[in-house]
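Participant: model the following, please.
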Amino acid sequence: MREDIVGVDVGKRLMRKRKPVNVKSFSIVHNAIMFFSSLYMVIETLRQAANNIGWGHSHGGGMWGNVAEAPGKPFSRSGQRLANVLYIHYLSKAYEFTDTLIMILKKNERQITFLHIYHHATTFFPCWWAVMNFAPGGDTYFTCVVNSSVHVAMYGYYLLSAAGVKIPRAVKKSITSMQLVQFAMFFCHALYGALYATHYRPRIIVVLCLWQAVVFASLFGQFFW
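Facilitator: Okay, here's the model as predicted:
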């Protein structure tokens, strides 16, 4: 997170005596990439999770409580495919720093809040870094699908706005509401893992997810209010 803060500060200093950059075309391309990649991740993660967890089979898994394949051991074919799409989701968290770059170039410094920096920085590391190194499977699909679904709506909104389409203000508020619902779902999932699914390993990831869900819900709730 410290590196992200330093990068933002350097960017602000470089733009201080310069005029805002016209990034309309760049924003459209960026938001289109995020919209379609998020849509892909929703569909592909569900498809691979269904295969790996065994939904629809007599002894298939459920929404939660599915054991991740043991780290350090060879993946099954379906486990490898699920891990691959989750890794794409992990990499997308690094690419999302482009949001901040666009804000810096446009000199929209009021948008670069603590919430924005904390959200982008800690989601990439340590959250998804830890997940991909220790538990790239099992119930991890749930977080990816829910988050990517919200991003389909969010970046779809950004894409249309960047293209000059006028969108009702209520749509923007509904997206923030979706984010709050998302964190409530993450909290319930992490709480279930902390209290009932004692097979989750390592336990520190469950605690980390629980903590992040509470912090994000608090910060986004304050923003919404």
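Participant: C-alpha from now on. contacts and neighbour counts both.
Facilitator: Will do.
Participant: which parts of the protein are helices?
Facilitator: Along the chain, the stretches classed as helices by DSSP state H are 2-15, 24-53, 77-95, 98-106, 114-122, 129-134, 140-162, 169-195, 203-224.
Participant: can you lay out those as TSV showing mean neighbour count and distance to G61?
Facilitator: Formatted as TSV, those follow (neighbours: other Cα atoms under 10 Å; distance: least, Cα to Cα, whole Å):
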stretch	mean neighbour count	distance to G61
helix 2-15	14	39
helix 24-53	19	5
helix 77-95	18	14
helix 98-106	18	37
helix 114-122	17	30
helix 129-134	17	20
helix 140-162	20	13
helix 169-195	17	15
helix 203-224	16	19
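Participant: centre-most residue in this structure?
Facilitator: N147 (5.0 Å; Cα atoms, centre = their mean).
Participant: ok, that residue touching Q182?
Facilitator: Yes. With contact defined as Cα atoms under 8 Å, N147 reaches Q182; the gap is 7.0 Å.
Participant: gap between the nearest residue to L105 once chain neighbours are set aside and V150?
Facilitator: Closest residue in space to L105, ignoring its immediate chain neighbours: V21 at 5.3 Å, by Cα to Cα, 6 or more residues apart in numbering. For V21, the distance to V150 equals 28 Å [Cα to Cα, to the nearest Å].
Participant: alongside the first, I'd like the structure of this one:
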Amino acid sequence: MASIIKHVFSNYNEFLETSKDPEIDSWLFMGSPTPVLLIVIAYLSFVLKIGPKMMEKRSAYELKSIIILYNAFQVIFNIWLTKQVFNIHLLGVLTTDTCNNKLPVNSKLNTSISAAGWWYFFAKITELLDTVFFVLRKKFNQVSFLHVYHHTITAFFSWCYLKFLPGEQGVVIGFLNSFVHIVMYSYYMIAALGPEYRKYLWWKKYMTWLQLIQFGIMLTYLMFTLTTDCRMPKALTYFFLTHVIIFLYLFSNFYRKAYTKPKKLQ
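Facilitator: Below you'll find the model as predicted:
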């Protein structure tokens, strides 16, 4: 067992050295996997164990003003992230025939994509607060497997992408996800304003449609990269494909339970 662990760490260190980017390594949380792993572990510990135990004999926190401000921030932040994608010329990135995972070191495009990638990763870290607020408000029914799995995976693998494979193939996924989050956090912000605003939230189920369409496009794009001369490792592409398929299944299952089953029971 000890030899297996030693072998894994040896291979990781070798891979880390060959894919090292001094500029990216100097950015917050990017020097090693330790910070992001600690954040994810702390997140899972709090939302699954510590938080529910802490709130067991406490009244739910209101947090209305904080949640409205938080959702407003996420809307503005994701609008800004979407704008960054247009700043790096999305159409030109999509029509490239090389699908580089490493552009020239001094490339202006490379710097722009990597910087946008870090802010996207940072957005995924801030979004972990979604679940923290659920716990503090004792909305434990919303701390579902889908919710926790989605937040955990996107936070960790946005770090992995930026650390090991910054390049134009991540622009599509970042753009789609940021756009969907503009809609999603707009909904949450309106919902947080109070019951009198619920009449404006008739489009709730269409958010799930939008998320499913997002994953469908991601799936198509990742399959496309497998058929082109893309330097992105095939194993990693298959790994991303697997998780996109899992998300498709989980969100489809959520939609079926939330919007299809109740109609059949009436």
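Participant: TM-score of the superposition?
Facilitator: Aligned and superposed, the two chains score 0.88 in TM-score terms (TM-score structural alignment, normalised by the length of structure 1); 214 aligned residues with a Cα RMSD of 1.9 Å.
Participant: so what does the residue nearest to L105 of structure 1 match up with in structure 2?
Facilitator: Under the alignment by TM-score structural alignment, V21 of structure 1 pairs with Y61 in structure 2.
Participant: from S161 of structure 1, how far out is R169 of structure 1?
Facilitator: 11 Å.
Participant: can you check F36 of structure 1 too?
Facilitator: F36 of structure 1 is 16 Å from S161 of structure 1, by Cα to Cα.
Participant: check F125 of structure 1 too.
Facilitator: 29 Å.
Participant: give the contact list for the residue nearest to the centre of structure 1.
Facilitator: Going by Cα atoms under 8 Å, 6 or more residues apart in numbering, N147 of structure 1 touches Q182.
Participant: can you do 10 Å?
Facilitator: S38, M41, V42, H89, M178, Q179, Q182, F183, F186 (Cα atoms under 10 Å, 6 or more residues apart in numbering).
Participant: map the first one across to structure 2 for me.
Facilitator: The reference is to S38 of structure 1. That one, S38 of structure 1, aligns with N78 by TM-score structural alignment.
Participant: picking that back up, number of nearby residues for the residue nearest to L105 of structure 1?
Facilitator: 13 (other Cα atoms under 10 Å).
Participant: roughly how far does it sit from W55 of structure 1?
Facilitator: Applying Cα to Cα to V21 of structure 1 and W55 of structure 1 gives a distance of 49 Å.
Participant: repeat that for G137 of structure 1.
Facilitator: 15 Å.
Participant: the more surrounded of those two?
Facilitator: Higher neighbour count among G137 of structure 1 and W55: G137, with 28 against 15, using other Cα under 10 Å.
Participant: my read: that one touches A68, true?
Facilitator: Yes. If you go by Cα atoms under 10 Å, G137 of structure 1 and A68 touch, sitting 4.6 Å apart.
Participant: overlap of the contact sets of these two?
Facilitator: N52, I53, G79, A83.
Participant: and the residues you listed as CSV, adding distance to A217 of structure 1?
Facilitator: Below are those laid out as CSV (distance: Cα to Cα, whole Å):
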residue, distance to A217 of structure 1
N52, 30
I53, 29
G79, 31
A83, 27
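Participant: ok, these vs G221 of structure 1, which is closest?
Facilitator: A83 (31.8 Å; Cα to Cα).
Participant: counterpart of the closest one in structure 2?
Facilitator: Using TM-score structural alignment, A83 of structure 1 sits opposite S114 in structure 2.
Participant: and what of A70 of structure 1?
Facilitator: Match for A70 of structure 1 (TM-score structural alignment): K102.
Participant: rewinding a little: out of the helices of structure 1, nearest to G60 of structure 1?
Facilitator: Using Cα to Cα, the helices of structure 1 put helix 24-53 closest to G60 of structure 1, at 6.1 Å.
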